[in-house]
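> Give me coordinates for this.
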Amino acid sequence: MIYFSIKSDRKFLEGYYESARKYLLNKNKEFFGATVEEINGHIGEMNRLREELARGLPRVKRLASIFQIPVVAMDPVSRAQAHAFTTILNNDADGLIEDGQKLDLLNETIGSCNEVERSQLLKIINPLYWILASITKILRLPFWIFETAGFKLESFEKSLAGSIVKLIEIAFIFGLLIYLGFSEIEIKEVVKGWLDV
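The predicted structure follows:
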């Protein structure tokens, strides 16, 4: 289900954001009077964060692309492009994207993910959504059977026989909804949702 997938993506992005924030905050940290053990501990932690960020980079780039977050900047002079999430690990020599902006773009991606997760949750708990999904599947069932049997589905659906099958199914479903006690308003909602599908 999309809800569980998007929830997983959101949790991943939140963890990625936290790792990126720690990395950007500490990457240029200077040590004055620190022990060798403290310096080695810092280097080990930074290497761990770099590895985690590098492994998650393809996924975070894919999610930003899906949500259409503008994460690529272009230098107006050299026309060189810089991807905000790639420059977390690779220094942005031209200074096109500041560290704060990189984190802002990660937060924007998380926000988009939250919006999709919320809408998917509302679908899951909405019984009307399940009724519409079931009706859609039921309407597609005869055509799926014909397709499995080797018929050309596009031509059958557009034919008179396909239209008759759809009409019979629709009449049956309306009868079932009335039998189950759906009110006129609820049936209108089902039809409205049906037409949007």
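
> only C-alpha atoms for contact and neighbour calcs from this point on.
Will do.

> Would you state the helices of the chain in chain order?
2-26, 36-66, 86-89, 99-125, 127-148, 153-158, 160-179, 184-196 (DSSP state H).

> hey, which of those is tucked in deepest?
helix 86-89 (a mean of 19; mean count of other Cα atoms under 10 Å).

> could you say what helices and strands that helix packs with?
In terms of contacts (3 or more Cα pairs under 8 Å, 6 or more residues apart in numbering; DSSP states H and E), helix 86-89 is packed against helix 36-66.

> Check the offset of the helix it packs on from the chain's centre.
Offset of helix 36-66 from its chain centre (Cα atoms, centre = their mean, to the nearest Å): 22 Å.

> quick revisit: got TSV for the helices of the chain, with distance to residue 72 too?
Output for the helices of the chain, formatted as TSV (distance: least, Cα to Cα, whole Å):
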stretch	distance to residue 72
helix 2-26	17
helix 36-66	10
helix 86-89	10
helix 99-125	10
helix 127-148	37
helix 153-158	41
helix 160-179	47
helix 184-196	34
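
> distance of residue 108 from residue 118?
15 Å (Cα to Cα, to the nearest Å).

> What about this structure, which residue is the most distant from its middle?
In terms of distance from the mean C-alpha position of the chain, residue 33 ranks first, at 46.7 Å (Cα atoms, centre = their mean).

> ok, so what distance separates that one from residue 108?
In terms of Cα to Cα, residue 33 sits 39 Å off from residue 108.

> can you check residue 22 too?
Counting by Cα to Cα - residue 22 and residue 108 are separated by 18 Å.

> And this one, please, so the two structures can be compared:
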Amino acid sequence: MIYFSIKSDRKFLESYYQLAKWFLSNKEKTFSGGSVDEINYYLSEVGSTRESLARGLPKAKRLADIFEIPVLAFDPAHKVKHHAFSTILNNDADGLISDDQKLDLLNETIGACGESERTQLLKLINPFFWLGEAISKVLRFPFWVLGTAGFKSESFEKSLAGSVVRLIELVAIISFLIYLGFSETELKEAVKALINV
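Here you go, the predicted structure:
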């Protein structure tokens, strides 16, 4: 289900954001005191957080690309593009992308993911969406059988014979919905779904 994968992606991004925020605020920290154990603990925390960020970086980049978040910055001096999420771990874009901008872009990606999650949830609980999906599968079935048998189903589907088959299916489905007692508004929704198939 798309909804559950997007929900998982959003949770990943939220966790990634928290790691990035902690790392960016602590990577340059200096100690003017404290025990050796405290310093070693801090260094191990920075190291493990850096490792987690590096492992999650490909997924974070992929999600930013999916949601078309503008995460690339062009450095005219060196004629190279820097990915904002990569610069969380390295300093090769200092002065070009600030830490706040990196976190803002992560937040923007989280927001886009949340919007997509909301849209997918509405589809998940909408019975007309599932009716449209079921009707789509029924309408595609004869062409799927032809394709499986080795025929070129695309050309048949676009031909006059394919249009006639589809029209017969549509009339049969609408008749079946009327038989089931669908109201006029429900039939209109179903016909809209059929037309969009």
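
> So for residue 79 of the first structure, which of the helices of the first structure sits nearest?
With Cα to Cα as the criterion, residue 79 of the first structure lies closest to helix 86-89 of those, at 16.3 Å.

> Next, the residues that contact the closest one from outside, please.
20, 24, 50, 53-54, 57, 97, 99, 102 (Cα atoms under 8 Å, 6 or more residues apart in numbering).

> Out of the residues you listed, the closest to residue 140 of the first structure would be?
Nearest member of these to residue 140 of the first structure, counting by Cα to Cα, is residue 57, at 39.1 Å.

> Which residues are in contact with the closest one?
85-86.

> now the closest residue to residue 173 of the first structure other than its chain neighbours: how far from residue 177 of the first structure?
In this structure, residue 173 of the first structure finds its nearest non-sequential neighbour in residue 135, 7.5 Å apart by Cα to Cα, 6 or more residues apart in numbering. Using Cα to Cα, one obtains 11 Å as the distance from residue 135 of the first structure to residue 177 of the first structure.

> what's the answer for residue 48 of the first structure, then?
58 Å.

> Next: residue 186 of the first structure.
9 Å.

> wait, what's in contact with the closest residue to residue 63 of the first structure other than its chain neighbours?
Closest residue to residue 63 of the first structure apart from its sequence neighbours, by Cα to Cα, 6+ apart: residue 109 at 7.3 Å. Listed by Cα under 8 Å, 6+ apart, the contact set of residue 109 of the first structure reads 13, 63-64, 67, 69.

> excluding its backbone neighbours, what's nearest residue 146 of the second structure?
Closest to residue 146 of the second structure by Cα to Cα, 6+ apart is residue 153, at 5.7 Å.

> do you know how far the residue nearest to residue 173 of the first structure is from residue 18 of the first structure?
43 Å.

> what do you get for residue 84 of the first structure?
In terms of Cα to Cα, residue 84 of the first structure sits 16 Å off from residue 18 of the first structure.

> Residue 184 of the first structure too?
Distance from residue 184 of the first structure to residue 18 of the first structure, by Cα to Cα: 51 Å.

> Same question for residue 137 of the first structure.
In terms of Cα to Cα, residue 137 of the first structure sits 42 Å off from residue 18 of the first structure.

> ditto for residue 59 of the first structure
Applying Cα to Cα to residue 59 of the first structure and residue 18 of the first structure gives a distance of 16 Å.

> cool, and residue 181 of the first structure?
Taking Cα to Cα, one finds residue 181 of the first structure at 51 Å from residue 18 of the first structure.

> can you check residue 185 of the first structure too?
For residue 185 of the first structure, the distance to residue 18 of the first structure - Cα to Cα - is 47 Å.
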